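Trainee: curious how this folds, go ahead:
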Amino acid sequence: MRKFLLATASVIVGAALAQTAAVAQAPVPDNLEKLSNFQSTGTTEFTFVEQSGDYADGIKKNLERVKMPPGFKIGLYAVVPDARHMAVGPQGVVVFVGTRKDKVWSVTDRNKDRVADEVKDFAPSLKFAIPNGPCFSKDGFLYIAEQNRVLVYPAAEFFYESPDVAAFNVVKQGELIPADQESYNHTARVCKIGPDGKIYISLGQPFNVAPKENLETNTKWGIGGIIRMKTDGTDREVFTYGVRNSVGHDFDPKTGDLWFTDNQVDGMGDDIPPGEINHQTAMGQHFGHPWYGGGSVRTTEYAGEEVPVDVVMPAAEQVAHAADLGMSFYSGKMFPEKYNNAIFSAQHGSWNRTTPVGARVMVTFIDDEGNAKTEPFAEGWIDENDEYLGRPVDVATLRDGSILVSDDLAGAIYRIWYEGN
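Mentor: Coordinates of the predicted model:
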């Protein structure tokens, strides 16, 4: 009897394993192909995020600690899990929010009271891989830069109400960087459409200091730099070299020049090297990595070596290890005149400094000669126990002139507005 039971169990287990193998080998439906052909995928459900309750109340309580210049106010705009970089729709209908996971969120303020009414996942029939970087063209095309792919969604502000959205390849999966260069580190891409109508995409290199054997590949592909291409994916070229890991860039509305943040080398002590806000004035400029760890501080790995390139030093040095991420030029009309065309940027906060720094919003003022000076604008997300209550990631401007600040620790988006003195 025992032998019979064992034999029967063996048959059942074997059949189950065979069925599992068959399921594993079955082709996964290519929903992108269906969406590109305007075909339904059969997906009908969204994931909605609750916007009220104890969790939201706790975030609001923490915001009472945030200090800003007189006349400014801050409030909770939306609860958005893992909120990273944001793209505000040109029609003012919806804000798309990327993550470092597998979701893109759409955030809608339907009654225009400047607090979101609805947060749901965007394009739930698609499988995303680190869809950190959404950006819009002026004519309403949404682009999302993932770990190793870029997709475009025409009329996203209209189609997002459906689980199925029109979606097309700009850069196919596996062609943004070589597949063997994919990494879990420094893969949060950001994108912006430049004054020339091309899309600019940052490609962080994954190492603390890029090793010599990677430099040729990095230079060829723009890894550790910023690339640009036409919005149909053609005419790709490397625009920026010598970047360790930039997770924020924008174009000066006055000059058209590219400005970008850069996270600098770890493991050199609490106070060096500085973080950077950089100003690029011509294609092909080099910003120092891996010979420089940040500012004029040389890396240990390349110390004493002759630097083989002309290096552009940062326009504004930032406190070491504060992790400067998203940034944008202020284009609104709500704030006082001194903030016109200033850069608002987010410091995510240090992860390996003895005493944490950052976790705040900075503002950088640029004078007529192009000189830049940075100062804190909103801070208070590190408490008296040196614990993080939030970690700002990105800054974007709403049509009314207020700004949004994303926070991937709290899983929230804040709104900052000006009421005057």
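Trainee: can we go C-alpha only for contacts and neighbour counts from here?
Mentor: Will do.
Trainee: buried stuff in stretch 409-421?
Mentor: Of all the residues in stretch 409-421, those buried under the rule 16 or more other Cα atoms under 10 Å are 409, 410, 411, 412, 413, 414, 415, 416, 417, 418.
Trainee: which residues outside it are in contact with it?
Mentor: 59, 70-83, 334-335, 389-391, 401-407 (Cα atoms under 8 Å, 6 or more residues apart in numbering).
Trainee: just the buried ones from these?
Mentor: 59, 72-83, 334-335, 389-391, 401-407.
Trainee: ends of stretch 177-194, what's the gap?
Mentor: Stretch 177-194 has an end-to-end distance of 21 Å (criterion: Cα to Cα, to the nearest Å).
Trainee: tell me how far it is from the chain's mean position?
Mentor: Chain-centre distance of stretch 177-194: 11 Å, with Cα atoms, centre = their mean, to the nearest Å.
Trainee: contacts for it next, please.
Mentor: Outside stretch 177-194, the residues that touch it by Cα under 8 Å, 6+ apart are 85, 100, 130-137, 143-148, 199-207, 221, 223, 245, 247-251, 256.
Trainee: I'd like to know which of those are part of helices.
Mentor: Among the contacts of stretch 177-194, DSSP state H puts residue 221 in helices.
Trainee: that older thread, could you dump the buried residues of stretch 409-421 to TSV with secondary structure?
Mentor: Shown next, in TSV, are the buried residues of stretch 409-421 (DSSP: H, G, I helix; E, B strand; the rest coil):
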residue	secondary structure
409	coil
410	coil
411	coil
412	strand
413	strand
414	strand
415	strand
416	strand
417	strand
418	strand
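Trainee: second input sequence below; structure requested for side-by-side comparison:
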Amino acid sequence: MKRHLLSTVAVLGLFVASTAHGQDTGDNMKKLQAFQSTGTSMDFKTIEQTGDNADQLRKNLEQIKLPEGFKIDLFAVVPDARHMAVGPQGVAVFVGTRKQNVWVVTDRNKDRMADEVKQLAPSIDFTIPNGVCFSKDGFLFVVEQNRVLTLPAAEFFYESPDVAVGEVVPKGKLIPASEESFNHTARVCRIGPDDKLYIALGQPFNVPPEGKLDLFRKEGIGGIIRMDRDGKNREVYATGIRNSVGMQFNPANGELWFTDNQVDGMGDDIPPGELNRATKAGENFGFPWFGGGHTRTEEYKDAEPPADVVFPEVEFTAHAADLGMDFYTGSMFPQKYRGGVFSAQHGSWNRTQPVGARVMFTPVNEDGTAGEAEVFAEGWLTASGEYIGRPVDVETMKDGSLLVSDDLAGAVYRISYEK
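Mentor: Okay, the predicted model is just below:
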């Protein structure tokens, strides 16, 4: 088995060296890396799962339309719920946010509803911990605005305010501090079939100025980077990406698929959102020369684009804000859905007639290409143009059901199928 299956103590030894970057890599981080208690209270921040709010969320779900045989239920009340990571042991679901919390959702009696939602690791100060992902051997990775942490045995240690933790990338080293922004900093991550950590780094502009391109290309900003699980051997895997907030590897062939949010301010119907497929390292996906699909940006319309641009597998409705995605690996859903891509559309802001706020399904052909995308779940955007929810991420559960997170409603839903 790989080196990462060594004891937790040995693995954490890889990370102890870096402890002097910013406020919350101080005393608490030093203590946690030395397996010492921080004295943080056992009085966890927990979220009520019953009452008027939960009842209203269930009532709202009556408006959601699904294909025949499917149903949607409230799985958990989770404030600001963004990207999710299902624990490999099936003990808990970890949910990131664009604020300061990571939540742990536990269904202890397996009735397919959360019994408990509580704060993860209150002894750690997180900053935009949107990106959460698991390795198969149980390491949770948390990608923040400008730091990457790993929590070995997260499904065990989450019961305590103190957790085993290591710094994969120290604070201020994921991107240059000069490039920290309030925009496009919700990172996502996955562990690839090569056992490396992949991270999407959105660039902060609508369309970046030419003077930033060399720096962004070098650092992987506006692209996808990969590194060893201990942070070593970092490299830029893909470029030409505006702001990807969803990616997953195709289990059939190991190729990396990802969504991308495209340029605003070009009109209601252009440019399209994207679902992309990376077949090898080093590919360029066209931004900023292309604002989405084959649509050229005004800022770079006279510049010669790279000759080897890879265009998207699927073009989605413009400005629907395509975010989290997952390949369906379960057996609960009908054969039609197995091996295909579910993806969440957060919903538009830059459009006179709003669109999105739904879950899409894209079949994948035997040759690895995409089939025709279709709407799978919709209704969070009402006929009057009001959002009652904004889907962010989708994740397949061990029983084959599909979780959908919603940061507007502060909820995680469960979609299941019965014959």
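Trainee: quick one: buried ones out of the contacts of stretch 177-194 of structure 1?
Mentor: Using 16+ other Cα under 10 Å as the burial test, the contacts of stretch 177-194 of structure 1 include 85, 100, 130-137, 143-148, 199-207, 221, 223, 245, 247-251 as buried.
Trainee: so which of the residues you listed sit within strands?
Mentor: Among those, the members found in strands (DSSP state E) are 133-136, 143-145, 199-203, 249-251.
Trainee: relative to residue 232 of structure 1, which of these is nearest.
Mentor: Distances from residue 232 of structure 1 to those, taken as Cα to Cα, are shortest for residue 199 (9.3 Å).
Trainee: in space, what's closest to the closest one - neighbours in sequence excluded?
Mentor: Excluding the flanking residues, the one nearest residue 199 of structure 1 by Cα to Cα, 6 or more residues apart in numbering is residue 193, at 4.5 Å.
Trainee: so what corresponds to residue 290 of structure 2 in structure 1?
Mentor: Aligned by TM-score structural alignment, residue 290 of structure 2 pairs with residue 292 of structure 1.
Trainee: any idea how far the residue nearest to that match when sequence neighbours are not counted is from residue 279 of structure 1?
Mentor: Spatially, and ignoring its direct neighbours in sequence, residue 292 of structure 1 is nearest to residue 298 (4.3 Å; Cα to Cα, 6+ apart). From residue 298 of structure 1 over to residue 279 of structure 1 the distance is 20 Å, taken as Cα to Cα.
Trainee: strands along the stretch 201-350 of structure 1, start to end?
Mentor: Using DSSP state E, counting those that start in this stretch, the strands assigned to the stretch 201-350 of structure 1 run over residues 225-229, 237-241, 249-251, 258-262, 275-280, 285-286, 292-294, 297-298, 316-318, 324-329, 343-347.
Trainee: same check, this time on the stretch 51-200 of structure 2
Mentor: Assigned by DSSP E, counting those that start in this stretch, the stretch 51-200 of structure 2 shows strands spanning 70-77, 84-86, 93-95, 103-106, 116-119, 131-134, 140-143, 148-151, 166-169, 188-191, 197-201.
Trainee: so what corresponds to residue 49 of structure 1 in structure 2?
Mentor: Taking TM-score structural alignment, the alignment pairs residue 49 of structure 1 with residue 47 from structure 2.
Trainee: what residue lies at the spatial centre of structure 1?
Mentor: residue 85 (3.9 Å; Cα atoms, centre = their mean).
Trainee: structure 2: which residue goes with that one?
Mentor: Under the alignment (TM-score structural alignment), residue 85 of structure 1 maps onto residue 83 of structure 2.
Trainee: so its match makes contact with residue 93?
Mentor: No - counting by Cα atoms under 8 Å, residue 83 of structure 2 stays clear of residue 93, with 10.3 Å between them.
Trainee: can you tell me how far residue 396 of structure 1 is from residue 7 of structure 1?
Mentor: Distance from residue 396 of structure 1 to residue 7 of structure 1, by Cα to Cα: 64 Å.
Trainee: more neighbours, these two?
Mentor: Legend: neighbour count by other Cα atoms under 10 Å for residue 396 of structure 1 and residue 7, higher for residue 396 (25 against 12).
Trainee: now do the same for the more buried one: its match in structure 2.
Mentor: Counting by TM-score structural alignment, the partner of residue 396 of structure 1 is residue 395.
Trainee: if I take the strand or helix carrying that match and strand 322-327, what angle do their directions form?
Mentor: Residue 395 of structure 2 is part of strand 391-396, with elements assigned from DSSP states H and E. If you take axes from the mean of the first three to the mean of the last three Cα atoms, to 10 degrees, strand 391-396 of structure 2 sits at 10 degrees to strand 322-327.
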